[in-house]
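Peer 1: below is the sequence, then the predicted model.
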Amino acid sequence: MVILSNMMFIFMLMFLWGNMIFVSKYKHLLVVLLSLEFMVLSMFFFFVFFFSFFNYNFYFLLVYLVISVCEGVLGLSILISMIRTYGSDYFQSFNLL
């Protein structure tokens, strides 16, 4: 039971670190995308641990990985189009209005 509580603490700490980086004000879009991927990865580790602890099937993990890959590709495509349009990935280099 101690292992379970330690692993849950580690997963929650990973998620909170990623969330803290995402919420804080960074200048680059790439750092924000990397923090989102870190949160997705921490949630994936939590699901693997949860499903293996309760002996569930791992089919949901395949669907979760597909959705997270689509999210990553969408973020990279937005980053590439922003770099081509504005010349950099600074948030302050373009006007949102």
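Peer 2: Received the coordinates, thanks. All of these numbers come straight from a predicted model, not from anything done at the bench.

Peer 1: only C-alpha atoms from now on, for both contacts and neighbour counts.
Peer 2: Will do.

Peer 1: for the chain, which segments count as helices?
Peer 2: Ranges of helices within the chain are 2-23, 29-53, 59-86, based on DSSP state H.

Peer 1: which elements pack onto the second one?
Peer 2: Counting contacts by 3 or more C-alpha pairs under 8 Å, 6 or more residues apart in numbering; DSSP states H and E, helix 29-53 is packed against helix 2-23, helix 59-86.

Peer 1: go again using 6 Å as the cut-off
Peer 2: helix 2-23 (3 or more C-alpha pairs under 6 Å, 6 or more residues apart in numbering; DSSP states H and E).

Peer 1: what's in contact with the helix it packs on?
Peer 2: 32, 35, 38, 39, 42 (C-alpha atoms under 6 Å, 6 or more residues apart in numbering).

Peer 1: the same query, at a cut-off of 7 Å, please.
Peer 2: 32, 35, 36, 38, 39, 42, 46 (C-alpha atoms under 7 Å, 6 or more residues apart in numbering).

Peer 1: structure B:
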Amino acid sequence: MLLNYFVFFYMFFSGFMVLFSLRKHLLLTLLSLEYLVIVIFFSLFIFLSSFSGEYYFIIFFLTFSVCEGVLGLSILVSMIRCHGNDNLMSISSLVW
């Protein structure tokens, strides 16, 4: 059981490292955020399965994570329509 926590902690920490290292492209940042959501979902599922089926919080969590994903994709689509790519460094140079 303790090994599962270490595995989830390692997966979560590696997801954060990818999130902080890929700040240039918005699509890769959104993918790493979705990876973090999946890791948190699986860790919550393992944690809440010990409480004999209290899965209502997981349904709320999945609802909010879907809303977060849709919001990120809509920002990505509107940014690509305005600027032409998802390169964040070129957008900051276009503004100035």
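Peer 2: That came in fine, so what should we check first? Given the structure is predicted, the values throughout are model-derived calculations rather than measurements.

Peer 1: out of the helices of structure 1, nearest to residue 95 of structure 1?
Peer 2: Closest of these to residue 95 of structure 1 is helix 59-86, at 10.0 Å (criterion: C-alpha to C-alpha).

Peer 1: give me the most central residue, structure 2.
Peer 2: residue 33 (1.8 Å; C-alpha atoms, centre = their mean).

Peer 1: give the aligned equivalent of that one in structure 1.
Peer 2: In structure 1, the residue equivalent to residue 33 of structure 2 is residue 36, according to TM-score structural alignment.

Peer 1: what does residue 9 of structure 2 give?
Peer 2: Aligned counterpart of residue 9 of structure 2 in structure 1: residue 12 (TM-score structural alignment).

Peer 1: residue 73 of structure 1 versus that match, what's the distance?
Peer 2: Note on residue 12 of structure 1: its distance to residue 73 of structure 1, by C-alpha to C-alpha, to the nearest Å, is 25 Å.

Peer 1: these two: who's more crowded?
Peer 2: Taking other C-alpha atoms under 10 Å, residue 12 of structure 1 and residue 73 do not tie; residue 12 has more neighbours (16 against 12).

Peer 1: residue 18 of structure 1 - how many residues pack around it?
Peer 2: Residues near residue 18 of structure 1, counting by other C-alpha under 10 Å, number 21.

Peer 1: rewinding a little: for the contacts of helix 2-23 of structure 1, give me TSV that also has distance to residue 60 of structure 1.
Peer 2: TSV is the format used below for the contacts of helix 2-23 of structure 1 (distance: C-alpha to C-alpha, whole Å):
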residue	distance to residue 60 of structure 1
32	26
35	23
36	20
38	19
39	17
42	16
46	13
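
Peer 1: circling back: check contacts around the residue nearest to the centre of structure 2.
Peer 2: Residue 33 of structure 2 touches residue 19, counting by C-alpha under 7 Å, 6+ apart.
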